[in-house]
Each structure stands twice: as structure tokens, then as C-alpha cells.
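J.: Have a look at this fold, sequence not included:
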């Protein structure tokens, strides 16, 4: 059986705390999962890092490797950036790649790697016009953005609703 590699990237939003379950769900669908996190998300999950590395069979990454250093991850067949914060979506659309996961996603567009993202923003952030512009930019570049009906629908600040991880993994399967 041919192994399919999924890069699962997460930002510092509450759904990132479900990432171990999402890894298991993706693996049950036949994916070899590699986990990348923004620096803040990595700090949030620091106590789980050993277990996450055991689950994925590789290092959890939140920083670029050094020049000349070998990449220990296999090449991605698909990249899923979820949950993606307001900041992450905007950085990616604008090509601001100081964060490892954003840089890999930006480069993935040029490499033709199928990309899926699902924001996690509250209704207050959703009112900022940059978000709609960034979502449109990413879609124009071929990224599947699960935002709105059928994906993530913004909630009110402080409101807790289940994050639609199943929709994200279904979109990955479709790519």
C-alpha cells in the first residue's frame, strides 16, 4: 500500500487542543501524519509534545530547520492548516512567512501541493475586511478554504461551538 503523507498544521486557537484525536482520525483514513504548529500553539501543547511525536512517528515542528540540515519529514501529499487563526490566514495570504507552518503553506502553493485550510475566528474578527480579502486571495491561489456554510462559521467572542474537524478531513480526502 502506498503511504499518503498529510502535513497537519495548527495555530493557537482552542481546537488545537483536539489535535491528538485529529491525528488518530487522519491515520484511520490511511494518512501518515506530520504535525507542525505555530510557536504559540507549540507552547500550548508543550506538555503533550512527546505523546504527539509518538503518535506521528516524527518530530513536531514549529521552526524552520537550519540551512543544510536534512528534512526528516517525507514530502506532503496534502497540507491541512487547521485551525487557522485570523493572524495565520492573513500572514499566509500576504506571503509573510516568518512562521514555519505559514512558510511551508506559502511554498506549497508554488509546488502544487493540495492545500486545505479552515479558519477559527470569532465574529468580531470576521468583521475585519482583511479576513474576507485573505480568504478570497487564498481561494484564488487554489487553496480550499472551508469558511462559511459547510466549513467554519464564526462564533461570538467567548462562545464555544464544536470545531468541524470532520469537514476538514473530508476536504483533505477530496484533494
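T.: Arrived safely, thanks for sending. Just so it is clear, the model here is predicted, and its values are computed rather than measured.
J.: Please make it C-alpha for all contacts and neighbour counts, starting now.
T.: Will do.
J.: what sits against the residue positioned nearest the centre of the chain?
T.: Centroid-nearest residue in the chain, with Cα atoms, centre = their mean: residue 81, separated by 1.6 Å. Going by Cα atoms under 8 Å, 6 or more residues apart in numbering, residue 81 touches 8, 9, 10, 11, 105, 115, 116, 117, 118.
J.: Take this one as well and set it beside the first:
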């Protein structure tokens, strides 16, 4: 069975992660869920349910040196929702967050990776966002940002997050590798 690492940052679509896990599992994938510390805090009341759903620990912290890994190796990583903070940290290789560390290292390991930002138009106007997207695209990450992926919404206005596009892209990228 192929394994997908599903990573999420603290943006409202992270509250739909259980539905995404079920969708990915229905396609025959094993799912390991990783969250930024803030996203883990947001979902703290659901972490036990999410662990039961995946059959694996939900991770938001690095393991200690010498500890064995509770997860199998990833065949693909899907990082969605990806906030401006996590996007920029990843592009700059600032790996204080477990999930950012894994995807930063994943570039060097050649793990197929798909990411879909979730930023409002105010964040999107900051020049670092486009630079970070370009940096990660240049590194081989499939960035679903712009037409066909996530398009920023006005600050304070929500619109549906295109989860289906993210999952389809991750499955496709894994099949192509």
C-alpha cells in the first residue's frame, strides 16, 4: 500500500482534514497526518479521532534522536492547507516546525511533493509569497497556486478550498514518479 503524508497548517480548511483522509484512504492509500503546532492546537479535541482514523500517531513535533519512526516512508507528500508562514519557512529552509522540516528535507530526498497554499489577498500581495512559490516550484514541488489551484480570496472572505484538486494532483504526481 502506498503512503501519503498529509500535512496541514493553521488555516480554516484544516478543519476538513478528516474528510480528506477518508477520501485518500478510499483510493487505497495509507495516510500519515502531520500538523504545524498551531494546527495541532486547533484540532486538539479531534486528535484521538484522527489517530484512530489513520491508525498512526498525528505528529506535530520532531521525534527525539534515537527514537524509531512510527510512520512508513512517504511515497508522496501533500501539504495543504499551506499558510504564508509555513510556505515562506519552507522556501527559506527554516525548519523549526516538524512538517516544514520534513518537506524541506523531502526536496533533497526526491519525495514527490504537492502543496496548495491558503493565503488571503493581503498576504498574497506580499512579495515574499510569490518568491517562495517560485523557489519551491524551481525545486520540483508541484505548487497548486493560481488558476487550477488555490486563488487568494479577499481578506475576511472565505471560499471553498479546492481539496479535490490537491488530492488528485498528489495521486497523479505519485503515479508519475
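T.: Structure's in. What do you need? As the structure is a computational prediction, the values presented were derived from the model and not from experiment.
J.: How alike are these chains, TM-score-wise?
T.: Comparison of the two superposed chains (TM-score structural alignment, normalised by the length of the first structure) gives a TM-score of 0.98, and 173 aligned residues with a Cα RMSD of 0.4 Å.
J.: thinking again about what came up before, of the contacts of residue 81 of the first structure, which pair is most distant in space?
T.: Between any two of the contacts of residue 81 of the first structure, the greatest separation by Cα to Cα is 15.5 Å, found for 11 and 115.
J.: Just the ones in helices from the contacts of residue 81 of the first structure, please.
T.: If you go by DSSP state H, the contacts of residue 81 of the first structure have residue 105 in helices.
J.: now the contacts of residue 81 of the first structure as JSON lines including distance to residue 167 of the first structure?
T.: Formatted as JSON lines, these follow (distance: Cα to Cα, whole Å):
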{"residue": "8", "distance to residue 167 of the first structure": "14"}
{"residue": "9", "distance to residue 167 of the first structure": "16"}
{"residue": "10", "distance to residue 167 of the first structure": "16"}
{"residue": "11", "distance to residue 167 of the first structure": "18"}
{"residue": "105", "distance to residue 167 of the first structure": "19"}
{"residue": "115", "distance to residue 167 of the first structure": "14"}
{"residue": "116", "distance to residue 167 of the first structure": "11"}
{"residue": "117", "distance to residue 167 of the first structure": "11"}
{"residue": "118", "distance to residue 167 of the first structure": "9"}
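J.: With respect to residue 52 of the first structure, which of the contacts of residue 81 of the first structure is nearest?
T.: Scanning these for proximity to residue 52 of the first structure, where the rule is Cα to Cα, the winner is residue 8, at 11.8 Å.
J.: Pull the contacting residues for whichever residue in the second structure pairs up with the closest one.
T.: Matched to the second structure by TM-score structural alignment, residue 8 of the first structure sits across from residue 6. For residue 6 of the second structure, the contacting residues are 21, 31, 32, 33, 34, 77, 78, 79, 80, by Cα under 8 Å, 6+ apart.
J.: SS state for residue 46 of the second structure?
T.: Under DSSP: H, G, I helix; E, B strand; the rest coil, residue 46 of the second structure falls in the helix class.
J.: Now check the first structure for the residue matching it.
T.: Match for residue 46 of the second structure (TM-score structural alignment): residue 48.
J.: Pull the number of nearby residues for residue 82 of the first structure.
T.: 28 (other Cα atoms under 10 Å).
J.: My guess is it contacts residue 115. True?
T.: No. Checked against Cα atoms under 8 Å, the pair residue 82 of the first structure and residue 115 is beyond contact range at 10.8 Å.
J.: Which position in the second structure pairs with residue 95 of the first structure?
T.: Match for residue 95 of the first structure (TM-score structural alignment): residue 93.
J.: burial measure for its match, as a count.
T.: 14.
J.: I'd guess it is in a strand, am I close?
T.: No. Assigned with three-state DSSP, residue 93 of the second structure falls outside any strand and is coil.
J.: I appreciate the help and will end here.
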